[in-house]
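*Asks:* Predicted model and sequence follow; I will ask about them next.
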Amino acid sequence: MPNVSAKICGLSTPDTIDSAIAGGASHIGFVFFPPSPRNVGFEQAAALANRVPAAVRRVGVFVDPDDALIDSAIAAASLDILQLHKTAPDRIAAIRARLAREVWGALAVKTSADLAQAGTLAGAADRILYDAKTPDTAALPGGMGLRFDWNLLRGFRHPAPWALSGGLDAANVAEAIARTGATLVDVSSGVETAPGVKDPARIAAFLRAARAR
């Protein structure tokens, strides 16, 4: 079975950065979206990014961002990857072409009909992030602890490299990997004690569980 990598998303404190790195996270996510309780300012992101070794990828998480926000975040946190939510495929492609950086496009999933849209991201993004679809009235596009039916991904022909997100935690990540075949998993609320409050012990437990599947 292929090795599984893990991204810990929405980190905002030095101790949680250190826990993620010590536990073997492959990616660290910084959220640049003010309505989110996980949002970080540019100075804060810069200080946190300085704790991340070169071998760990720095991911900036955005919701349909403009160029100015992206450029400022890249300059502050030396981002390797951009993760884009609620962003049209043509806009994703334009951002990727302008910056020549790896770009992930998030696809909100609830039914098989949602998965059918994966093809629209395949030519625009380097990786598709399958995430649970939030209610239309939700203030945030993710990080709410929701999950979708992982069986939807059984036998699905992925049109591009992909990662799994949505409602993952230490108790279910092994099952999620077994059901879907994911080789990259992404967690946020599943390692928190409250919205935006990451717990080093939960981060460590999640990373152990992902490796031990």
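*Replies:* That came through, no problem. Numbering: from 1, shown residues only.

*Asks:* Please count neighbours and contacts with C-alpha atoms only from this point.
*Replies:* Noted.

*Asks:* tell me, what residue is most central in the protein?
*Replies:* residue 186 (5.0 Å; Cα atoms, centre = their mean).

*Asks:* Please identify which helix or strand holds it.
*Replies:* Residue 186 belongs to strand 184-187 when assigned by DSSP states H and E.

*Asks:* again, but for residue 119
*Replies:* Residue 119 belongs to helix 118-122 when assigned by DSSP H and E.

*Asks:* ok now that helix, how far from the chain's centre?
*Replies:* Distance of helix 118-122 from the chain centroid (Cα atoms, centre = their mean, to the nearest Å) equals 17 Å.

*Asks:* now what about it, what contacts it?
*Replies:* Contact with helix 118-122 is made by 89, 105, 107, 128, 158, 159, 160, as judged by Cα atoms under 8 Å, 6 or more residues apart in numbering.

*Asks:* Quick check on the residues you listed: which are buried?
*Replies:* Neighbour-count burial (16 or more other Cα atoms under 10 Å) applied to the contacts of helix 118-122 gives 89, 105, 107, 128, 160.

*Asks:* which ones are touching the spatially closest residue to the fourth one that is not a sequence neighbour?
*Replies:* Closest residue in space to residue 128, ignoring its immediate chain neighbours: residue 162 at 4.5 Å, by Cα to Cα, 6 or more residues apart in numbering. If you count contacts by Cα under 8 Å, 6+ apart, residue 162 has them with 127, 128, 129, 130, 182, 184.

*Asks:* ok, 7 Å please
*Replies:* Residues near residue 162 by Cα atoms under 7 Å, 6 or more residues apart in numbering: 127, 128, 129.

*Asks:* The structure to be compared is supplied as follows:
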Amino acid sequence: MSIIVKICGLKRPEPLEAALAGGADMVGFVFFEKSPRHLELAEARQLSEQVRGRAEKVALVVNADDSRIASVIEALAPDWLQLHGAETPERVAQIRATFGLPILKALGVAEQADFLCAPDYEAVSDRLLFDAKPPKDSVLPGGNGLSFDWTLLRNHARLATKKNWMLSGGLDSENVGAAIRLTGAPGVDVSSGVEDAPGEKSAAKILAFIAAARAAA
């Protein structure tokens, strides 16, 4: 099977080039000031040019208002909007209708009950991203380097025939193959798992992750 590989939280040209040269399908940019991966709009404009035509650009926002989203879109010209906050299905639908971009909606998972809301979000999103729920005291909704029990996805039988979801949370080059084989994920997303320190991406780790994901698929 083919698999979608997304490298998220890119901030500098060199790691971004590694992701592009390595064949990542999607590259993500974080617009959330509390994150060590936060990108300023001026920087986004520069990186956007580097990506042009080589991969899909994803703009990650967290509980952003329309004005903020519009500013991000103007700077990055993304192919996707990733909503990684507590956006309700109604808010997701409104953002999708207002901006006319495909939506990647992140859902935090810690137990089987966390999948109960998935159909509501599936109805208004173009793709779901299942991520580990952050610790209660965390200021970051993702990128915490935590994984969840992947068998929960395997037990969520309706996903087996779906191609509109991705797996995230605690992935790296050492475990992504096992995660793909266990869950049958049609796509994987990594951020902290390809870093030397929070927000500091490693070109070598990015290339290793992409290679491991492709090998598993």
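*Replies:* Sure, I can see it. From a predicted model like this one, the values you see are computed outputs, not experimental measurements.

*Asks:* which one of the contacts of residue 162 of structure 1 sits closest to residue 117 of structure 1?
*Replies:* residue 128 (10.7 Å; Cα to Cα).

*Asks:* any idea which helix or strand comes after the strand or helix carrying the closest one?
*Replies:* Using DSSP H and E, the element containing residue 128 of structure 1 is strand 127-132. Moving toward the C-terminus from strand 127-132 of structure 1, the next helix or strand (DSSP H and E) is strand 162-164.

*Asks:* Which positions in the biggest helix by length in structure 2 come out as buried?
*Replies:* When structure 2 is parsed with DSSP state H, its longest helix is helix 203-216. Neighbour counts over helix 203-216 of structure 2 (16+ other Cα under 10 Å) mark 203, 205, 206, 207, 208, 209, 210, 211, 212, 213, 214 as buried.

*Asks:* Within its local environment, how many residues does residue 201 of structure 2 see?
*Replies:* 26 (other Cα atoms under 10 Å).

*Asks:* let me fix that: residue 28 of structure 2
*Replies:* Neighbours of residue 28 of structure 2 under the rule other Cα under 10 Å: 24.

*Asks:* Likewise for residue 126 of structure 1?
*Replies:* 20.

*Asks:* and if you look at residue 87 of structure 1?
*Replies:* Number of residues near residue 87 of structure 1 (other Cα under 10 Å) recorded here: 17.

*Asks:* Find the helix or strand that it is a member of.
*Replies:* Counting by DSSP H and E, residue 87 of structure 1 is found in no helix or strand.

*Asks:* ditto for the one 5 residues further on
*Replies:* For residue 92 of structure 1, the host element (DSSP H and E) is helix 89-99.

*Asks:* got it, and residue 104 of structure 2?
*Replies:* According to DSSP H and E, residue 104 of structure 2 maps onto strand 103-109.

*Asks:* Can you list the neighbours in contact with that strand?
*Replies:* With Cα under 7 Å, 6+ apart as the test, strand 103-109 of structure 2 has contacts from 80-84, 96, 125-133, 148.

*Asks:* How far away from the center of its chain is it?
*Replies:* On Cα atoms, centre = their mean, the centre of strand 103-109 of structure 2 falls 8 Å from the chain's centre.

*Asks:* how close does it sit to structure 1?
*Replies:* Between strand 103-109 of structure 2 and the corresponding residues of structure 1, superposition yields a mean separation of 0.6 Å, by mean Cα distance after the TM-score superposition for structure 1.

*Asks:* could you give the angle of that strand to strand 127-132?
*Replies:* 30 degrees (axes from the mean of the first three to the mean of the last three Cα atoms, to 10 degrees).

*Asks:* corresponding residues in structure 2 for the strand holding residue 186 of structure 1?
*Replies:* The alignment of strand 184-187 of structure 1 onto structure 2 (TM-score structural alignment) spans residues 187-190.

*Asks:* Quick one: residues in contact with that stretch.
*Replies:* Stretch 187-190 of structure 2 is contacted from outside by 3, 4, 5, 6, 7, 8, 165, 166, 167, 168, 171, using Cα under 7 Å, 6+ apart.

*Asks:* what do you get if the cut-off is 10 Å, keeping everything else the same?
*Replies:* 2-9, 25-28, 129-131, 143, 145, 163-173, 176, 179-180, 206, 209-210, 213, 217 (Cα atoms under 10 Å, 6 or more residues apart in numbering).

*Asks:* residues of it that come out buried?
*Replies:* Quick answer for stretch 187-190 of structure 2 (16+ other Cα under 10 Å): 187, 188, 189, 190.
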